[in-house]
Structures are given as C-alpha cells and as structure tokens.
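Participant: structure for this input, please:
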Amino acid sequence: MRYSLEKYKGRSTRHDCPRCRLRVFTRYVDHKLNKYLSDHVGRCNRVEKCAYHFTPKMYFEQNGYMVDDSDLFVPRVKPISKPPSCIDRKLLFASLSQYHKNNFAVGLSRYFPQALVIEVLQKYYVGTAKGNKTIFWQVNRLGQVRTGKVMQYNAATLKRVGYINWVHHIVKQKDFNLKQVFFGAHLLADESTPVAIAEGEKNAIFGALYYPQYNWIAVGSIEMLNLQKLNALKAYQVTLFPDKGKAFKKWSTIAHKASFDVSVNSILEDTNLNEGDDIADLVIAIKKDRYKRSPEAIVDAFVAKNKNLKGLMDKFGLVINAG
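Facilitator: Next comes the predicted model:
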C-alpha cells in the first residue's frame, strides 16, 4: 500500500493528536515519496478516549482529489462537475425525537433544563440514532441535507466514545458525492445574528445553550478552518471560539489574515483549564461550581447519607432556606 500508518520506532514516531493533544498520534506515511501527509492525517492510539482517525482517503477527498486504478491520487478533472449528493429530509426529521434514548441529550439535561435542551437540539438539527447515538446533521442554507455525522457519547461524562460514522454510509446510498458544509450552516440564512465558530459539534451545542446570542456553527476540528472558509462568511459578524492553547494561536493567525474583521474569543485562555480544553469543558466547570455552592448540593449531600430524607422532604414539602 502506498499509504499506511507509520510503524512504531520510538517516541519520535508518535505525535500530538489534533483532538486530545496528547503525544499518542500515529501519522500516515506516503511510501512513494517517503514523507508524511498533512499533520492532521493519522490515528490517535487512545481509541476509547479520543478515537480521532483521519484517513488519506478523507484527506484527498476533502481537497478535491480522487483515487485511480494505479492507487495514485490525481487531481479531479475539472469538467466533471457532479453535483453534491443529498439525503432525504424525512430521515432528518424522523430523528429529531427520542431524546431520552440519546446519550448526548441525556448528558446535557444534567446541566440545562430538558425543555431547553430539546429546543436547541431540534433547532440545530441534532438527531437520535440507534444505540443511543447522536446524529449531527449537516444542512446547507437551502435546507439540503448533505450528510449526518453519527457519534456515541458517555451520558455521564459527555465524552465521545468509539468511532465516527456517517449517515450516507449507514444508509448505503449509491454513488454518493459527499460535499460537507458547516454543522449549523442552515442557520446562516439569517445574516442579522452574529455567528460563533467552534471546532466540534458538541462545543457548538454547548455554546448555543450558554451563549444563545450567537448562531453557532462547527467546522469539525482545528485543521478544518481555513482562510477560504472564513472569508466565505464576510457577510456576517464572526467570532471564533477555539479550544485553549494551540488552536487559539492557529485560529488567531487565520483570523488576522481574513478579508474582514474577525474576533477571536479568549475566554478559555484566561482560565486555569488544561491545554486543549474547550467551551464544553468551560461550561461544565461553571455549572459544577455553581452547583457546589447551591442549596441543592446541601440536600444531595444529606440524601447521600440518608436516602429516606428525600422522601420526607417531598412528603412534607420541606425546602432549604438559601439565606
């Protein structure tokens, strides 16, 4: 095979993962040219905790290339202009329910009112798939469904587990010509509302719940934001919300080169959160801190010691005086 994961030959053959930032990332090697592909093309060895995997095929498809019979990646002939494929909207709307079986929705309800969670998930076209999984649909401004990213979450931690799948793969739609759009792109039909850009879909949802003054969109990863994509949004008031550390520096550079004024939010840089932490981590930390100082935390602490206490409080309508 021309492209394969680099064999382990010591720590120098392991790199920083684009998602979890740990040095457990194996890059793909082009054996014909004897060099690496782009620095985000590879697989994280933390399969359960991170599961980042960006293949050579995904890289070349993303950049407009195709594979020929000789296993060489050659530029796509420009006259071939096959239109992007779309998925039946009925599949999308059928998925916008059963949130009690959606691990991501269940986890969100620990931090936000359930009614608000459902409202935001439906607004951003986040659906439920089999096995308690979550679908982040990609819908353009015309309402065309390009695809859906399917992921599994741990309901308690809201961390992603397992591998990413795609709706067009699951339904086995033939001759599918994938052309992705921003997650949340359908909201760009409204040019009057400021736009916030996050790396991942989970962060866009947390942002929408905590900072509703923006229409949130997600690019998918730190590497997926580039100058071309950013300049396409010059009709909007745009603020970037990169993860802490490396992503902040990279996205700040891109913002500086944009053809219009782009703000870069530094809220994460001003916290004591870890390198690579994101908006979701920030909101969860804020919510947990507020809970610790709330009357509910006092009640929960007593109930943990005596489970009969909650029943007595409910029976007699007892509450803790916050004063």
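
Participant: please count neighbours and contacts with C-alpha atoms only from this point.
Facilitator: Noted.

Participant: pretty sure residue 254 belongs to a helix, no?
Facilitator: Yes: judged by DSSP: H, G, I helix; E, B strand; the rest coil, residue 254 forms part of a helix.

Participant: distance of it from residue 161?
Facilitator: 30 Å (CA to CA, to the nearest Å).

Participant: tally of neighbours for the spatially closest residue to residue 167 that is not a sequence neighbour?
Facilitator: Leaving aside its chain neighbours, residue 167 sits nearest to residue 148 (5.1 Å; criterion: CA to CA, 6 or more residues apart in numbering). Residue 148 is flanked by 25 other residues according to other CA atoms under 10 Å.

Participant: buried sites along the helix or strand containing residue 148?
Facilitator: In the assignment (DSSP states H and E), residue 148 maps to strand 145-153. Neighbour-count burial for strand 145-153, counted by 16 or more other CA atoms under 10 Å, picks out 145, 146, 147, 148, 149, 150, 151, 152, 153.

Participant: what's the answer for stretch 53-64, then?
Facilitator: Buried residues in stretch 53-64, counted by 16+ other CA under 10 Å: 53, 54, 55, 56, 59, 61.

Participant: is it true that residue 16 touches residue 43?
Facilitator: No: using CA atoms under 8 Å, residue 16 is not in contact with residue 43, being 10.5 Å away.

Participant: helices or strands next to the strand holding residue 148 in the packing?
Facilitator: Packing partners of strand 145-153 (3 or more CA pairs under 8 Å, 6 or more residues apart in numbering; DSSP states H and E): helix 103-108, strand 133-139, strand 160-166, helix 167-170.

Participant: mind doing that once more with 10 Å?
Facilitator: Under the contact criterion of 3 or more CA pairs under 10 Å, 6 or more residues apart in numbering; DSSP states H and E, strand 145-153 touches helix 89-95, helix 103-108, strand 126-129, strand 133-139, strand 160-166, helix 167-170.

Participant: so that strand versus strand 160-166, what angle?
Facilitator: Relative orientation of strand 145-153 versus strand 160-166 (axes from the mean of the first three to the mean of the last three CA atoms, to 10 degrees): 160 degrees.

Participant: any shared contact partners between residue 16 and residue 43?
Facilitator: Common contacts of residue 16 and residue 43, defined by CA atoms under 10 Å, 6 or more residues apart in numbering, comprise 24, 25, 26, 27.

Participant: would you do the same for the sequence below? I want to compare the two.
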Amino acid sequence: MVARHIDIHFPGVGVVTSLRFSEKVLVEKASLTEYLEFAKHLAVQAGDTALNYFRVQEDEIGLTNKSLNAFDPVTKADKEIETKLRNLISEHYPKHGIFGEEEGYFEGNGLTWVIDPIDGTRAYMSGLLHWGVLVALFDGTRPILGVMYQPYTSELFFGDGNCSYISVRGEKPKLLKSSSIRRFSDTVFATDTLEVLSGHERSVAERSRLIRLGGDCYVFSMLAMGLIHVVFEKGLKPYDIQALIPVIEGAGGVVTTLDGGNPSLGGSIVATANPELHEDVLRRLT
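Facilitator: A predicted model of the protein is given here:
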C-alpha cells in the first residue's frame, strides 16, 4: 500500500506529527472486544474531567487560542483529558501508538489510539451540549472501533463497524440504526457552516428538507440514531472523524471523503444514512 500522510501544524511549533496509512494490523475478535471496553472506559474517565470545567467562567477553564489566523480554542480540560488518556493507554498498552489533537503523535506497533479530548470546544466553552469525547483505535487502514461520549447527558455511543449502540446513564445498550430515507428532498442535512460551502454545495444543501448548522460530533451521532440523514464537513482532522466512522457504519450508514475515498485521515467528509443515499449525495455534491 502506498502511504498517504497528513501533517498537523501547531502555531510556532511546525510539523509535530505525521499520521499515515500503513499495513493493516490484524486484531482478533477477543482483542477487539477488550479494546472496545477499554475505549469506553477511557471516554468515561475523560468525561469526569470535562465536567469539572463545564459551565464555569472563562478564567477558570484557562481558555486560550492556539491559532494565529482564526479562533481555535483550547481549554484546561482539553489538555488535562489528553494527558490523562495518554497515561492510561501507555499503562495498559505500552506498545500501542497514540495520536491526539493537543499532544501530537507517538508511534507504536501499528495500532494507534486516536483521541480528541473535547470535540466541539466552542460549544463546550459556551455551555452548550454539542460536544463529546472521541476515542478510536486505528489499525493502519481504518478505525476498527469508535466511542463518542457526552458526559453531561451521559450518552455513550460506541461501535466496531459491524454493530453500534447507545447507552444512556449506564443503562443497557440499545442497538443503533440509521435511517432508510432515500429521497434527498426528505433529508435533514447537517454541516458546520454555510460559509465554507461553495455555491454549488450550498445549492445542494438547500434542496434538503432541513439544514442544521453546527454540532460537531453530536450530529454524526444523531445520524447513527436515524435522526439526521446527511452530514457534510470540510477540513476535518483524523481525530475529528475516526471515532465516528465505526459508530455510523455499524448503524448502517456510510462515511467517505467527498471523492468517495477512505475518510480515516479526514478532509472533506460526507456521512449519510445508507448506501443508496450516499451514492446520490456524492453525485449531487460533485
């Protein structure tokens, strides 16, 4: 396989990591079950830290901007969670790699934990609920499991690409199933903001039944629940999308890049509720 990589830049630091496609690492079913349980544990542990800083004043969460050209917020919670998760992963699986938004990439044996301590920091700092902790395990080609946890509502979404579930407040998990809607004019179309869409892309979105703006990882989770039908996001990083891919695919949905390729390294991402709708949406957008 030809390696493809994505360089992640941080202000004043330069290139600090390079995540790339590599030879697939085979994982036995028993190990996958173990890793998924561990990922759920990581997400819940992270959620406890996130709640310590949620809905408190700006000076208490240590809000800073990590971009020179735009507003890209980071908080104490982001940093503390990532450090906490890295320590837990290193303790339990010292040979595994780790790739996180705040501290970059530690290369391991081919299996890499991909973490976003708080996906949706803008919502988090504003006291809104459209944020979550994201944890995935990447086998070199695709994420083989994913977890999204919203600790305030105690909603735990998880999947392995074959089946996906939601557990609320620790109750028995319920199977997730995405929508069977095929007609684009009946869809709920979610995107971050209309400003980043081209004129053509915006005209496509306007042909849906309803456009929803913002929501980060939460709208992808609602797609897995069958409540949203199309999500189109640009400029995503691997840690923004990897945890959500197995959840959506396990519920029956489809996730690709805009050109129909592997979405694991991010970019312009299209997620839809089913294969037939996905084909139609890609055709419309391109």
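
Participant: care to give me the TM-score?
Facilitator: The TM-score (TM-score structural alignment, normalised by the length of the second structure) is 0.30; 138 aligned residues with a CA RMSD of 6.0 Å.

Participant: re the thing from before, any idea which of the helices and strands packed on strand 145-153 of the first structure is most buried?
Facilitator: Ranked by mean neighbour count, these are led by strand 126-129 with a mean of 26 (mean count of other CA atoms under 10 Å).

Participant: check which helices and strands that strand sits against.
Facilitator: With contacts taken as 3+ CA pairs under 10 Å, 6+ apart, strand 126-129 of the first structure sits against helix 89-95, helix 103-108, helix 114-123, strand 133-139, strand 145-153.

Participant: and the shortest one, what does it pack against?
Facilitator: Read that as helix 103-108 of the first structure. Here helix 103-108 of the first structure touches helix 114-123, strand 126-129, strand 133-139, strand 145-153, helix 201-210, going by 3+ CA pairs under 10 Å, 6+ apart.

Participant: circling back to that earlier point, relative to helix 201-210, how tilted is the strand holding residue 148 of the first structure?
Facilitator: Using the same axes, to 10 degrees, strand 145-153 of the first structure lies at 90 degrees relative to helix 201-210.

Participant: and strand 145-153 of the first structure with strand 133-139, angle?
Facilitator: Orientation of strand 145-153 of the first structure against strand 133-139 (the same axes, to 10 degrees) gives an angle of 160 degrees.

Participant: secondary structure element for residue 82 of the second structure?
Facilitator: In this structure, residue 82 of the second structure is located in helix 76-92 according to DSSP H and E.

Participant: and that helix, which residues are buried?
Facilitator: For helix 76-92 of the second structure, burial by neighbour count (16+ other CA under 10 Å) applies to 77, 78, 80, 81, 82, 83, 85, 86, 88, 89.

Participant: quick check: the residue nearest to residue 167 of the first structure touching residue 92?
Facilitator: Yes: shown here, residue 148 of the first structure and residue 92 form a contact pair, counting by CA atoms under 10 Å, at 8.5 Å.

Participant: what touches both of those two?
Facilitator: Common contacts of residue 148 of the first structure and residue 92, defined by CA under 10 Å, 6+ apart, comprise 125, 126, 127, 135, 136, 137, 138, 139, 167.

Participant: quick check: next helix or strand after the longest helix along the second structure?
Facilitator: If you go by DSSP state H, the second structure has its longest helix at helix 29-53. Sequence order places helix 58-61 as the next helix or strand after helix 29-53 of the second structure, per DSSP H and E.

Participant: packing partners for that next one?
Facilitator: helix 29-53, helix 76-92.

Participant: could you check the angle helix 201-210 makes with the lengthiest helix in the first structure?
Facilitator: The longest helix of the first structure (DSSP H) is helix 279-292. Computed by the same axes, to 10 degrees, the angle separating helix 279-292 of the first structure from helix 201-210 equals 50 degrees.

Participant: so which bits of helix 279-292 of the first structure are buried?
Facilitator: Buried residues in helix 279-292 of the first structure (16+ other CA under 10 Å): 279, 280, 281, 282, 283, 284.

Participant: picking that back up, helices and strands around the longest helix of the second structure, which ones?
Facilitator: helix 58-61, helix 76-92, strand 112-119, helix 121-125, strand 132-138, strand 143-150, strand 155-159.

Participant: just the buried residues of that helix, please?
Facilitator: Buried residues in helix 29-53 of the second structure, counted by 16+ other CA under 10 Å: 32, 35-36, 38-40, 42-47, 49-50, 53.

Participant: what's the closest of the residues you listed to residue 225 of the second structure?
Facilitator: residue 40 (18.4 Å; CA to CA).

Participant: once you drop chain neighbours, what's closest to that closest one?
Facilitator: Nearest non-adjacent residue to residue 40 of the second structure (CA to CA, 6+ apart): residue 147, at 6.3 Å.

Participant: does the one you found really touch residue 113, like I thought?
Facilitator: No: in this structure residue 147 of the second structure lies outside contact range of residue 113 using CA under 10 Å: 11.4 Å.

Participant: wait, residue 40 of the second structure sits on residue 158?
Facilitator: Yes: counting by CA under 10 Å, residue 40 of the second structure does reach residue 158; the two are 7.6 Å apart.

Participant: quick revisit: could I get the helices and strands packed on helix 29-53 of the second structure as TSV with distance to residue 275 of the second structure?
Facilitator: TSV is the format used below for these (distance: least, CA to CA, whole Å):
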stretch	distance to residue 275 of the second structure
helix 58-61	42
helix 76-92	35
strand 112-119	26
helix 121-125	31
strand 132-138	23
strand 143-150	19
strand 155-159	18
